[in-house]
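Participant: sequence and predicted structure below; questions after.
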Amino acid sequence: MIEAGPLMRVRLDLTYEGAGFSGWARQPGRRTVQQVVEDALAVALRLPAVRLVVAGRTDTGVHATGQVAHCDVPELPGTLLRSLRGLLPPDVRVLAASVAPLGFDARFAAMLRRYEYRIADAPGGVDPLRRRFVLGWPRPLDVESMAGAARQLVGLHDFAAFCRRREGATTIRTLLRLDVERDGDSGAEIVCTVVADAFCHSMVRSLVGALLAVGEGRRAVDWPASLLDRDRRSDEVGVAPAHGLTLVEVGYPPDAELGARVEQTRARRA
């Protein structure tokens, strides 16, 4: 066993396929990313337990290629990644582990989270090799209309109509970017890129659900923005399925600004 002593903060960069997990956060009797990774870390580091703090708590079925977490441990062995590769199941990997700079906090130091939601509306359906990560849509979608609706949602707003409210949590967010475009030369997939300082529960999938209604022609281009004056969840907004959504990036300020960012974020959340 490692003797107790001063702790170092370690940054972990992770990727996982969300289909087999009940989201990130530990839940009794359920398989979650946090539980699987914490348990593997405890074995690799020969500790009774390891606690992870994550940048973004992904929901059940949501994937990640750019998730970030941190933990405080006595040391960082050079063999940690190799050990974790043998301990972790094939649907989750720790890609990098490094000593974090002073002031780093995976959650509160983050400046932005970037998600991508992928949709395929081709007549033949989704590429079978992509079916676990792309939503197949049975009807053609008007991407220009979806993009026009998306532009009206960018900025600082109360997104209550698009969020599942949690007691004591604010639904005011700064949506930095919401783009809708066809991906690549073939245009086989539509990509909704969503970037914000933070997200409330189900916000990304609800935004995509509203844009899908516009893309099908069931709603006008200005309809999603018209919901921003509501103070509670709108029953008119559908929630897009989880498997099309992937957390692809968490952005942080320069090292010298990490502490100030943590203080700013904590004050705003309070």
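Facilitator: Okay, I see it.
Participant: alpha carbons only for contacts and neighbour counts from here, please
Facilitator: OK.
Participant: wasn't residue 266 part of a strand?
Facilitator: No - per DSSP: H, G, I helix; E, B strand; the rest coil, residue 266 lies outside any strand segment and is helix.
Participant: how close does it get to residue 219?
Facilitator: Taking CA to CA, to the nearest Å as the measure, residue 266 falls 38 Å from residue 219.
Participant: now swap in residue 159 and tell me
Facilitator: 18 Å.
Participant: what about the two, which has more around it?
Facilitator: residue 159 (28 against 15; other CA atoms under 10 Å).
Participant: thought that one was touching residue 170?
Facilitator: No - applying CA atoms under 8 Å as the test, residue 159 and residue 170 come out as separate, 9.2 Å apart.
Participant: contact partners for residue 80?
Facilitator: For residue 80, the contacting residues are 44, 45, 97, by CA atoms under 8 Å, 6 or more residues apart in numbering.
Participant: mind doing that once more with 10 Å?
Facilitator: 41, 44, 45, 94, 96, 97 (CA atoms under 10 Å, 6 or more residues apart in numbering).
Participant: ok, residue 71 next?
Facilitator: Residues in contact with residue 71 (CA under 10 Å, 6+ apart) are 7-12, 38, 41, 50-54, 99-100, 105-106.
Participant: can you check residue 183 too?
Facilitator: If a contact means CA under 10 Å, 6+ apart, then residue 183 has 118, 119, 189, 190, 191, 192 as its contacts.
Participant: tabulate the residues you listed in JSON lines, adding columns for secondary structure and distance to residue 177.
Facilitator: Rendered in JSON lines, the data for the contacts of residue 183 read as follows (DSSP: H, G, I helix; E, B strand; the rest coil; distance: CA to CA, whole Å):
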{"residue": "118", "secondary structure": "strand", "distance to residue 177": "16"}
{"residue": "119", "secondary structure": "strand", "distance to residue 177": "18"}
{"residue": "189", "secondary structure": "strand", "distance to residue 177": "19"}
{"residue": "190", "secondary structure": "strand", "distance to residue 177": "16"}
{"residue": "191", "secondary structure": "strand", "distance to residue 177": "13"}
{"residue": "192", "secondary structure": "strand", "distance to residue 177": "10"}
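Participant: presented hereafter is structure B, for comparison with structure A:
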Amino acid sequence: MGYDGTDFSGWAAQPGRRTVAGVLAGALSRIFGEIAGLTVAGRTDAGVHATGQVCHVDIPAVTWAERGGTLVRRLAGLLPPDVRVRAATAVPASFDARFSALSRRYEYRVTDSPWGADPLRARYLLAWPRPLHLTALNDGSAGLLGEHDFAAYCRRKENATTIRAISRLDWRREPDGVLVATVQADAFCQAMVRSLVGALLTVGDGRRPVSWPAGLLTRDLRASEVTVAPPHGLTLVAVDYPVTEPDFAARAEVTRSRRSLL
């Protein structure tokens, strides 16, 4: 599914606030009646977008058999224009949209053009006031690859680990001049992607050395000097899962295990 996060207070349902989960659950309830277990692959923050979000919900098999085939079309008529569900399929009980995921991939878009962001793209594109150098961005990103404790880049939660494994972190400049950061990991902690981008932008514009982002990995607390990049440049673009059904539960068991660095 995809959504424009501009007018949402994030994914998670919150009393008195418009959220993606709240809007989707309301539409699903109109189609199926009472639903349970709405679970998402990545709980995006307020203002963050998605083009490849995945979620699951528990529906009785009989009800699904009656109405599942027309679900996408029905949702198109019930959901607001800033949320779309492009596909829906039955999955085994062992599948968990969050814990069965192998990786999540995000993209962050930035323009360093002197005139700022194009008005038609300003909701999805950060305008950076200084020239950015692609080589410096990629050199600074290289030291963040692999499994590390990313405490310096995370908003700490009680009893939660900040150890994550980044499998991809690179930048490209597209033909129109827009810079795109691609970040992929098995999971992310809150504000991690935007903190990584915020740190790397100061490398790209020359205010920090390329060694600085990786140097922060020695910290066991959030680094106050890291600025969290604004949410509107960030989009969840893909979530990957095991190919075979038996691996869903196995992957979920691995994900639920608390990690530590050896």
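Facilitator: Looks like it came in fine. None of the values given here were measured: they were computed from a predicted structure.
Participant: what's the TM-score here?
Facilitator: Scored against TM-score structural alignment, normalised by the length of the second structure, the superposed chains reach a TM-score of 0.94; 254 aligned residues with a CA RMSD of 1.3 Å.
Participant: please pick the buried ones from the contacts of residue 71 of the first structure.
Facilitator: Those of those that meet the buried threshold are 8-12, 38, 41, 50-54, 99-100, 105-106, by 16 or more other CA atoms under 10 Å.
Participant: and those, which of them are in strands?
Facilitator: 8, 9, 10, 11, 12, 53, 54, 99 (DSSP state E).
Participant: helix, strand, or coil at residue 175 of the first structure?
Facilitator: Judged by three-state DSSP, the three-state class of residue 175 of the first structure is strand.
Participant: any idea what it aligns with in the second structure?
Facilitator: In the second structure, the residue matched to residue 175 of the first structure (TM-score structural alignment) is residue 166.
Participant: that match touches residue 187, doesn't it?
Facilitator: Yes - Residue 166 of the second structure lies in contact with residue 187 (CA atoms under 10 Å); the separation is 8.4 Å.
Participant: where do the contact lists of these two overlap?
Facilitator: Common neighbours of residue 166 of the second structure and residue 187 (criterion: CA under 10 Å, 6+ apart): 103, 104, 105.
Participant: on the three-state scheme, the last one is what?
Facilitator: Secondary structure assignment for residue 105 of the second structure (three-state DSSP): strand.
Participant: whatever residue of the first structure lines up with it: how many residues sit nearby?
Facilitator: Using TM-score structural alignment, the partner of residue 105 of the second structure in the first structure is residue 114. By the criterion of other CA under 10 Å, residue 114 of the first structure has 20 neighbours.
Participant: residue 114 of the first structure and residue 179 of the first structure, how far apart?
Facilitator: For residue 114 of the first structure relative to residue 179 of the first structure (CA to CA), the value is 11 Å.
Participant: mutual contacts of those two, please.
Facilitator: Residues touching both residue 114 of the first structure and residue 179 (CA under 10 Å, 6+ apart) are 193, 194, 195.
Participant: show me what the last one aligns to in the second structure.
Facilitator: Aligned by TM-score structural alignment, residue 195 of the first structure pairs with residue 184 of the second structure.
Participant: might you report the residue contacts of the residue lying closest to its match once chain neighbours are set aside?
Facilitator: The spatial neighbour of residue 184 of the second structure that comes closest, neighbours along the chain excluded (CA to CA, 6 or more residues apart in numbering), is residue 105 at 4.3 Å. Counting by CA under 10 Å, 6+ apart, residue 105 of the second structure makes contact with 52-53, 166-169, 182-188, 235-240.
Participant: how does it look with 7 Å?
Facilitator: Residue 105 of the second structure makes contact with 183, 184, 185, 236, 237, 238, 239 under the criterion CA atoms under 7 Å, 6 or more residues apart in numbering.
Participant: got the residues you listed as JSON lines, with neighbour count, distance to residue 59 of the second structure and secondary structure columns?
Facilitator: Listed next are these as JSON lines, based on neighbours: other CA atoms under 10 Å; distance: CA to CA, whole Å; DSSP: H, G, I helix; E, B strand; the rest coil:
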{"residue": "183", "neighbour count": "23", "distance to residue 59 of the second structure": "33", "secondary structure": "strand"}
{"residue": "184", "neighbour count": "23", "distance to residue 59 of the second structure": "31", "secondary structure": "strand"}
{"residue": "185", "neighbour count": "21", "distance to residue 59 of the second structure": "30", "secondary structure": "strand"}
{"residue": "236", "neighbour count": "25", "distance to residue 59 of the second structure": "26", "secondary structure": "strand"}
{"residue": "237", "neighbour count": "18", "distance to residue 59 of the second structure": "26", "secondary structure": "strand"}
{"residue": "238", "neighbour count": "17", "distance to residue 59 of the second structure": "24", "secondary structure": "strand"}
{"residue": "239", "neighbour count": "21", "distance to residue 59 of the second structure": "22", "secondary structure": "strand"}
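Participant: redo the residues you listed as CSV? Include distance to residue 140 of the second structure.
Facilitator: CSV is the format used below for those (distance: CA to CA, whole Å):
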residue, distance to residue 140 of the second structure
183, 13
184, 16
185, 17
236, 22
237, 23
238, 24
239, 25
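Participant: any chance you could map the helices in the stretch 1-150 of the second structure?
Facilitator: Shown for the stretch 1-150 of the second structure, the helices assigned by DSSP state H, counting those that start in this stretch span residues 20-32, 61-67, 71-78, 134-142.
Participant: what span of the first structure lines up against the last one?
Facilitator: When helix 134-142 of the second structure is aligned against the first structure using TM-score structural alignment, it corresponds to residues 143-151.
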